[in-house]
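Student: Predicted model and sequence follow; I will ask about them next.
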Amino acid sequence: MSFANKVVLITGASSGIGATTAISFAKEGANVVIVGRNEVKLQQVADECAATGKEYLSIKADITKDEDAKKVINDTVEKFGQIDVVINNAGMIGFANILSDNVLSVYDTVMNLNVRAQVHMTHLAAPHLIKTKGNIINISSIAGKVTFKEPMICYAISKAAVDHFTRNVARELAPHGVRVNSISPGPVRTDILSNAGVPKTMDEINYEIPLGRISDPNEIADLILFLASDKAKAITGSDYVTDNGSLLR
């Protein structure tokens, strides 16, 4: 899959799925725009993208802030003149249940990044994607399709919202030649748990996974590249589950 001369914008690109995806796109010839809040980690990803010989743009930004989101789009278009692919990957986990005193504050924080920022980035990028007949991939989760005994209600709601947001935007932008899809991973080896203050890795949590394994970020990146490519030119409004059978529980 060649992405030569394509401009790919990835949020949450400083680590995990976003970082691996950025490096994979660069290796396939894309000019990548990596967006994140952790400047040190972002620089490490930028160095790997630069090693491919392709141009890149690294933007330290908090996309929950409207001005930062606008800056990301403006800086991208100023440098490259176009946007071909947007990967809405930035996200977080917050812990609360409906009886928790902090449920509303957790809800607001999680929804602000996982949903509102994704809606805003899509709104800002869409006019540029219409020009290039580009596409969008939203990173959702199987959490939007199951219930939890753990205090995960806010995260689950946010990912269910991402799923339906994807379908609605796909229908709206289809007449313009823009495809919109989502990917719903199960457990993946990233730093999402440590970012949420959980002192365990994915491998240390007792998930019931039929295939008996946890995915690495490169597996999700491979699927992202497929959906962004011309090999998936007939696919829009779809949600791809990659969870080692977790939803079979």
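Tutor: That came in fine, so what should we check first?
Student: switch to C-alpha atoms for all contacts and neighbour counts from now on
Tutor: OK.
Student: Pick out the residue closest to the middle of the protein.
Tutor: Central residue check for the chain by CA atoms, centre = their mean: the C-alpha nearest the mean position is that of Asn89, 1.4 Å away.
Student: Quick check: the gap between that one and Asn74.
Tutor: 19 Å (CA to CA, to the nearest Å).
Student: where along the chain do the helices fall?
Tutor: Secondary structure of the chain (DSSP state H): helices at 16-27, 39-50, 66-80, 103-111, 117-132, 153-173, 192-195, 217-228.
Student: What is the neighbour count of Asp66?
Tutor: Each residue near Asp66 was counted by other CA atoms under 10 Å, and the total is 12.
Student: so how far is Leu129 from it?
Tutor: Relative to Leu129, Asp66 is positioned 20 Å away (CA to CA).
Student: dropping in the other structure now:
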Amino acid sequence: MNRFSGKSVIVTGSSSGIGRATAVLFAKYGAQVTITGRDAGKLEATKKKMLKVMKNPENVCVVVANLTDSDGQDEIVQSALDAFGRIDVLVNNAGANVVDGTFNTDQSTELYHKTFQINFEAVIEMVKKTKNHLIESKGEIVNVSSVAAGPQALAPSPYYAASKAALDQYTRCVALDLILQGVRVNSVSPGVVTSGFLGAMGMSEQVQKQIEENFTSNRACIPAGVCGKPEDIAELIIFLADRKRSSYIIGQSIVADGGTSLVSGLTAQNIQRNN
């Protein structure tokens, strides 16, 4: 239960979904956790869940900040240092599929900039601003990518897919650079997860439920027949952040998607039925 005792962890996008589940799990394992997001109310809900599984309430640092703003990034890093004196793990979880109602490659350049700002540029800045502290602690970075990065195309959300593909390559590059200084960098690539992600895109709960039912009922979408839970991805993040359990994994993007990325248009067809 004390796997991360004495370790200071930053989890971006901690107000819901995968970020919240990850923060709670780190708290359960004894970490000192800095949670951050733009919604104070949701962050307080995350904190309450963390307090239920942790012994020391002083091991939670809450920072309401805009991750796409340089001052916000500085506030997150400095708050973690002020609260715990060090940074051992950075989990770059915050991300979004920014939409404007256009689900094709005619999306505006403005939408491209907004998407890359949260999904890619913010990660780069957080890595730069925590780098020296992570080198000092011989720490870990875990980025949260997506199976949308490819190689299959996601035509309705080209900028989201491209930003996650860029994140995967950045993860590999920075992993090769920082391992020379004792810092491991990896990422996870979730598939469909019931995490409020669709709600953030403006979809009602009814629409979200219908979409998830459509996915799970079609084995060509999710061969496992179920959507992932935030806790499923959180467990993987914890694994990659634990050097005792994953020390030889460097610069990898671990897929957790119920088999979605294994299916192609050809294999989705029932050949036996057609014969």
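Tutor: Cool, the structure landed. Note that the structure is a prediction, hence the values are computed from the model and not measured.
Student: Any idea what the TM-score is?
Tutor: Laid over one another, the chains give 0.95 as their TM-score (TM-score structural alignment, normalised by the length of the first structure), with 247 aligned residues with a CA RMSD of 1.4 Å.
Student: rewinding a little: most tightly surrounded among the helices of the first structure?
Tutor: Counting by mean count of other CA atoms under 10 Å, helix 16-27 has the highest mean neighbour count of the helices of the first structure, with a mean of 25.
Student: quick one on the thing from earlier: and the residue nearest to the centre of the first structure, what pairs with it in the second structure?
Tutor: Structural alignment places Asn89 of the first structure opposite Asn93 in the second structure (criterion: TM-score structural alignment).
Student: so what corresponds to Met111 of the first structure in the second structure?
Tutor: By TM-score structural alignment, Met111 of the first structure lines up with Phe116.
Student: Contacts only, for the nearest residue to Gln118 of the first structure once chain neighbours are set aside.
Tutor: Among residues not flanking Gln118 of the first structure along the chain, Asn88 sits closest, at 6.1 Å (CA to CA, 6 or more residues apart in numbering). Counting by CA atoms under 8 Å, 6 or more residues apart in numbering, Asn88 of the first structure touches 10-12, 118, 121, 136-139.
Student: neighbours around Asn112 of the first structure, how many?
Tutor: 19.
Student: Does it touch Lys65 like I think?
Tutor: No - taking contacts as CA atoms under 8 Å, Asn112 of the first structure lies outside contact range of Lys65: 9.4 Å.
Student: Now for Tyr107 of the first structure: which residues touch it?
Tutor: 94, 154-155.
Student: swap that for Ala31 of the second structure, please
Tutor: 2-9, 59.
Student: Check these for burial and list the buried ones.
Tutor: The neighbour count (16 or more other CA atoms under 10 Å) marks 4, 7-9, 59 as buried among the contacts of Ala31 of the second structure.
Student: quick one: which of the residues you listed is nearest to Val174 of the second structure?
Tutor: For these, the closest approach to Val174 of the second structure (CA to CA) belongs to Val9, at 19.1 Å.
Student: Please list all residues in contact with the closest one.
Tutor: 26, 31-34, 87-91.
Student: swap in Ile10 of the second structure?
Tutor: Neighbour list for Ile10 of the second structure: 33-35, 80, 87, 89-91 [criterion: CA under 8 Å, 6+ apart].
Student: Could you check how far Gly197 of the first structure is from Ser229 of the first structure?
Tutor: Taking CA to CA as the measure, Gly197 of the first structure falls 36 Å from Ser229 of the first structure.
Student: Could you check which of the two has the larger neighbour count?
Tutor: For Gly197 of the first structure and Ser229, the more surrounded residue by other CA under 10 Å is Ser229, and the numbers stand at 16 against 12.
Student: State the distance from that one to Ile137 of the first structure.
Tutor: Here the criterion is CA to CA. By it, Ser229 of the first structure lies 11 Å from Ile137 of the first structure.
Student: same thing with Asp243 of the first structure?
Tutor: Per CA to CA, Asp243 of the first structure is found 17 Å from Ile137 of the first structure.
Student: Which of those two has more residues huddled nearby?
Tutor: Taking neighbours as other CA under 10 Å, Asp243 of the first structure and Ile137 compare with Ile137 leading, 25 against 22.
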